[in-house]
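Trainee: Quick one, structure for this:
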Amino acid sequence: MRLDVTDNPVISGMSRIFDMMCLNVLWLVCSLPIFTIGASTTAMYTVMLKVVKNEEGYIVKGFFKAFKENFKKSTIIWLILLVIGGFLGADLYLTSSAKGSVGMALRAIFAALELLVLAVGIYAFALTARYENSIRGTIRNALTLTLARFPSSILMVAIMIALIGISIWNLQLITFALPFWALFGVSIIFWINSKLLRRIFAGIEDHTEEEVEE
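Mentor: Take a look at the predicted model:
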């Protein structure tokens, strides 16, 4: 399947919607074993970073190629982040019953660290999709970008949490949200993130080229 660029905006729009649906389903299916979420996320960013610049080729082929090529590295990064996030989640749960200002401060710290891990994960898988680097280097760069591009980091995390929070607000919304997430929800988040990440990466690459020229 290939996104065909045509002069007809209706056909182009329908083609884009279909590809977004396809990517959404691919990510969900390939993430079902749980431990493959990292590889699936990297594959999604590999394709979506091209989609936002209209550079995409064959969607399904590109997804599975990236899934296979980055499986080991992405899985290790995912497991590292999962363990760290799990420990922070456990700490947050254990301090949920703590009273007073100390308990509130601890919960705020653990919640902030949990969000930090989420932001680092966004950058880590996107970096894996776009650049060659070691696992340690990728995580280090992801942390650096999270802090250096803090407004964008907050925005990506906030959008994700807001969409999920609205979806589970009540039973009526959950009923509506299920088909939304099954068809579009995941791909929309990746599309928004990829728009922001593409600008960040472009700025880094332009800066690097200027240093090389000097």
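Trainee: C-alpha from now on. contacts and neighbour counts both.
Mentor: OK.
Trainee: Identify the residue nearest the geometric centre of this structure.
Mentor: Most central in the chain under C-alpha atoms, centre = their mean is I122, positioned 4.2 Å from the mean C-alpha point.
Trainee: counting contacts, what elements does the host helix or strand of it pack onto?
Mentor: Using DSSP states H and E, I122 maps to helix 100-130. On a contact count with 3 or more C-alpha pairs under 8 Å, 6 or more residues apart in numbering; DSSP states H and E, helix 100-130 meets helix 37-51, helix 71-94, helix 135-148, helix 150-167.
Trainee: deepest of these, which one?
Mentor: Most buried of the helices and strands packed on helix 100-130 by mean neighbour count (mean count of other C-alpha atoms under 10 Å) is helix 37-51; its value is a mean of 26.
Trainee: Could you also give me the structure for this second sequence? I'd like to compare it with the first:
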Amino acid sequence: MQNFFQGKGAKNMNSMFGPETKFFKVTNQIGNILLVSVLWLIGCIPVITIGTSTIAMYYAMVKAVRCEEGYVTKEFFRSYRQNLKTGIVLTVIFPGLAAVLWLDHSYTVKQVSIVAGALEMVYLLLAFVIAGIVLYLFPVLSRFTMDVFSCFKLALFMVFKHLPTTILLLLLVAVGVVLALLIPIPMIFVMPGVCCYFGSFLMERILRKYMAKPQSKEEEEKWYYR
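Mentor: Reported below is the predicted structural model:
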């Protein structure tokens, strides 16, 4: 038995569970995705910091989890601190817009007229646009150094420029929300990170189209160009 742990057995165990094996890398990545989910939930506890936490979640997911640069917790809170004020403002604005739309919808849905039907279509379109802007705005803020209004305009442009991707991302988030509502435990600890992880593959294809081309080989090797 001793020879097993010191000889071929030990080598086999290392080949299966060593830090360079695919099994270890996949397990480590799953653990990091779950860690990002938990950090996002913690960052959302004050409620008004949901936007801040979402920006930090995307930043940490792409940089630390997917590109394997830095530590998840460190990168999350680095972005959290940098975007704290901006995230709070956005957390107040977007639910406010959603509340106004819902009140208008609640009034017009009781009306029976052509005008009311037309208004319902307008509200539906506005809800789609607002949801799309939210999807793009937080990743844009995590990536680009621009003022909030410029990021907002870019996010609005992306909603329609990349409409199929917008629809796919909305469906992905909708599935995550439904699962979290139906099975709160454990999905509330799983779905934020899972949605962010898989959504980032779609999002990164778009973000890179708006990034300046690297001016040197050194710059090309930075995590956001990988």
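Trainee: which position in the second structure aligns with the residue nearest to the centre of the first structure?
Mentor: In the second structure, I122 of the first structure lines up with L135, judged by TM-score structural alignment.
Trainee: For I188 of the second structure, see how far away that match is.
Mentor: Relative to I188 of the second structure, L135 of the second structure is positioned 19 Å away (C-alpha to C-alpha, to the nearest Å).
Trainee: So what touches stretch 165-185 of the second structure?
Mentor: For stretch 165-185 of the second structure, contacts defined as C-alpha atoms under 8 Å, 6 or more residues apart in numbering pick out 131-132, 135, 159-160, 186-188, 191-192, 195, 199, 202.
Trainee: What's the PyMOL line that selects buried ones from those residues?
Mentor: Those of these that count as buried under 16 or more other C-alpha atoms under 10 Å are selected in PyMOL with:
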select buried, resi 131+132+135+159+187+188+191+192+195+199
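Trainee: among the contacts of stretch 165-185 of the second structure, which two are most distant?
Mentor: Maximum pairwise distance in those, criterion C-alpha to C-alpha, is 34.4 Å, between F160 and P186.
Trainee: To F64 of the first structure, which of the helices and strands packed on helix 100-130 of the first structure lies closest?
Mentor: Nearest to F64 of the first structure, of all those, is helix 37-51, at 7.0 Å by C-alpha to C-alpha.
Trainee: What mean distance separates the closest one from the matching residues in the second structure?
Mentor: Aligned to the second structure and superposed, helix 37-51 of the first structure gives a mean residue distance of 1.1 Å (mean C-alpha distance after the TM-score superposition for the first structure).
Trainee: and what of stretch 111-123 of the first structure?
Mentor: Mean deviation for stretch 111-123 of the first structure: 1.3 Å (mean C-alpha distance after the TM-score superposition for the first structure).
Trainee: So for that stretch, what gets flagged as buried?
Mentor: Buried, per 16+ other C-alpha under 10 Å, within stretch 111-123 of the first structure: 111, 113-123.
Trainee: Let me know the outermost residue of the first structure.
Mentor: Within the first structure, the residue lying farthest from the chain centre (C-alpha atoms, centre = their mean) is G100, at 35.4 Å.
Trainee: Stretch 151-163 of the second structure aligns to what range in the first structure?
Mentor: Counting by TM-score structural alignment, stretch 151-163 of the second structure pairs with residues 138-150 of the first structure.
Trainee: so how far is that stretch from its chain's centroid?
Mentor: Centroid separation for stretch 138-150 of the first structure versus its chain: 14 Å, with C-alpha atoms, centre = their mean, to the nearest Å.
Trainee: Then stretch 159-175 of the second structure?
Mentor: With C-alpha atoms, centre = their mean as the basis, stretch 159-175 of the second structure stands 13 Å off its chain's centre.
Trainee: repeat for stretch 62-71 of the first structure
Mentor: The chain centroid and the centroid of stretch 62-71 of the first structure are separated by 16 Å under C-alpha atoms, centre = their mean.
Trainee: Onto which residues of the second structure does that stretch map?
Mentor: Mapping stretch 62-71 of the first structure onto the second structure (TM-score structural alignment) gives residues 75-84.
Trainee: On the three-state scheme, the counterpart of V109 of the second structure in the first structure is what?
Mentor: Counting by TM-score structural alignment, V109 of the second structure lines up with S96 in the first structure. Each residue gets one of three states, and S96 of the first structure gets coil by DSSP: H, G, I helix; E, B strand; the rest coil.
Trainee: what about the closest residue to Q29 of the second structure other than its chain neighbours, how many neighbours?
Mentor: Among residues not flanking Q29 of the second structure along the chain, V65 sits closest, at 6.4 Å (C-alpha to C-alpha, 6 or more residues apart in numbering). Neighbourhood size, V65 of the second structure [other C-alpha atoms under 10 Å]: 23.
Trainee: For V65 of the second structure, which residues are in contact?
Mentor: Residues near V65 of the second structure by C-alpha under 8 Å, 6+ apart: 29, 32-33, 72.
Trainee: go on, L113 of the first structure?
Mentor: L88.
Trainee: quick one: what's aligned to it in the second structure?
Mentor: Following TM-score structural alignment, the counterpart assigned to L113 of the first structure within the second structure is L126.
Trainee: How much space separates that match from L97 of the second structure?
Mentor: Applying C-alpha to C-alpha to L126 of the second structure and L97 of the second structure gives a distance of 10 Å.
Trainee: same deal with L34 of the second structure?
Mentor: 31 Å.
Trainee: Equivalent analysis for M203 of the second structure, please.
Mentor: Going from M203 of the second structure to L97 of the second structure by C-alpha to C-alpha gives 24 Å.
Trainee: Alright, that wraps it up for me.
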